[in-house]
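*Asks:* got a sequence here, can you build the structure:
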Amino acid sequence: MALDSAKKQEIVAKFAKKEGDTGSPAVQIALITERIKYLTEHLKVSKKDHSSRLGLLKLVGQRKRLMKYLKRKDYATFTTVIAELGLRDK
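*Replies:* As a prediction, the model looks like this:
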């Protein structure tokens, strides 16, 4: 299930650099993190849902690449984003 519009707009407003910013790495990382949290809870209940598990692994890899890019390009924003989302740097 995708995020509902209200939750998505709340995340975008929190991490956007300017009005209408939905494509910056910080916003993308935050949105992907919410989807990962949802899928993790779903998979705790539905242990045999292998297609969702593969989707989860794909999202984790995508978030990892975005975090690597953001760390390389804008370290200050990177540290802010991981602190806000409760993620850790490898």
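*Asks:* could you use CA atoms for every contact and neighbour count after this?
*Replies:* OK.
*Asks:* quick one: residues in contact with stretch 17-35.
*Replies:* 2-3, 8, 11-13, 15-16, 59, 63, 66-67, 70, 77-78, 81, 85 (CA atoms under 8 Å, 6 or more residues apart in numbering).
*Asks:* off-centre distance for the longest helix seen in the chain?
*Replies:* Longest helix in the chain, counting residues (DSSP state H): helix 50-73. From the chain centre to the centre of helix 50-73 is a distance of 8 Å (CA atoms, centre = their mean, to the nearest Å).
*Asks:* would you do the same for the sequence below? I want to compare the two.
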Amino acid sequence: MYLTKEVKAEIFKKHGGEAKNTGSSEGQIALFTHRINHLTEHLKRNRKDFNTERSLVKLVGKRRSLLDYLIKTDIVRYREIIKELGIRK
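*Replies:* Next comes the predicted model:
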């Protein structure tokens, strides 16, 4: 499995403050970004995997919703997270 407990804990520790802070917006956005990158690589190899493509679109929508929430509540945190994760080009 590409996403083990240790990898998730590291993502939340790096972006959420601590490993157990799984509810932070930044941590969830970072986790979604990690999963989106993995699914994107999978779809490059398996073009006709439409179920994975649907899952990818749903994940992007969830991440977008969290980013919209973050931009409304705290623009500074929003700018930091997109810069750190390299979401915008």
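*Asks:* superposed, what's their TM-score?
*Replies:* The TM-score (TM-score structural alignment, normalised by the length of the second structure) is 0.91; 89 aligned residues with a CA RMSD of 1.7 Å.
*Asks:* just the buried residues from the contacts of stretch 17-35 of the first structure, in ChimeraX please.
*Replies:* Selecting just the buried residues from the contacts of stretch 17-35 of the first structure in ChimeraX takes one command, with 16 or more other CA atoms under 10 Å as the test:
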select :8,11,12,13,15,16,59,63,66,67,70,78,81
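*Asks:* what's the angle between whichever helix or strand comes after the longest helix of the first structure and helix 50-73?
*Replies:* Moving toward the C-terminus from helix 50-73 of the first structure, the next helix or strand (DSSP states H and E) is helix 75-85. Between helix 75-85 of the first structure and helix 50-73, the angle comes out at 140 degrees (axes from the mean of the first three to the mean of the last three CA atoms, to 10 degrees).
*Asks:* how close does Cys78 of the second structure sit to Leu3 of the second structure?
*Replies:* That one is not Cys; residue 78 of the second structure is Tyr. 25 Å (CA to CA, to the nearest Å).
*Asks:* do Ile81 of the second structure as well
*Replies:* 21 Å.
*Asks:* equivalent analysis for Lys14 of the second structure, please.
*Replies:* Distance from Lys14 of the second structure to Leu3 of the second structure, by CA to CA: 15 Å.
*Asks:* got it, and Thr33 of the second structure?
*Replies:* Distance from Thr33 of the second structure to Leu3 of the second structure, counting by CA to CA: 12 Å.
*Asks:* what do you get for Gly27 of the second structure?
*Replies:* According to CA to CA, Gly27 of the second structure and Leu3 of the second structure sit 14 Å apart.
*Asks:* same deal with Thr22 of the second structure?
*Replies:* Taken as CA to CA, the span from Thr22 of the second structure to Leu3 of the second structure is 15 Å.
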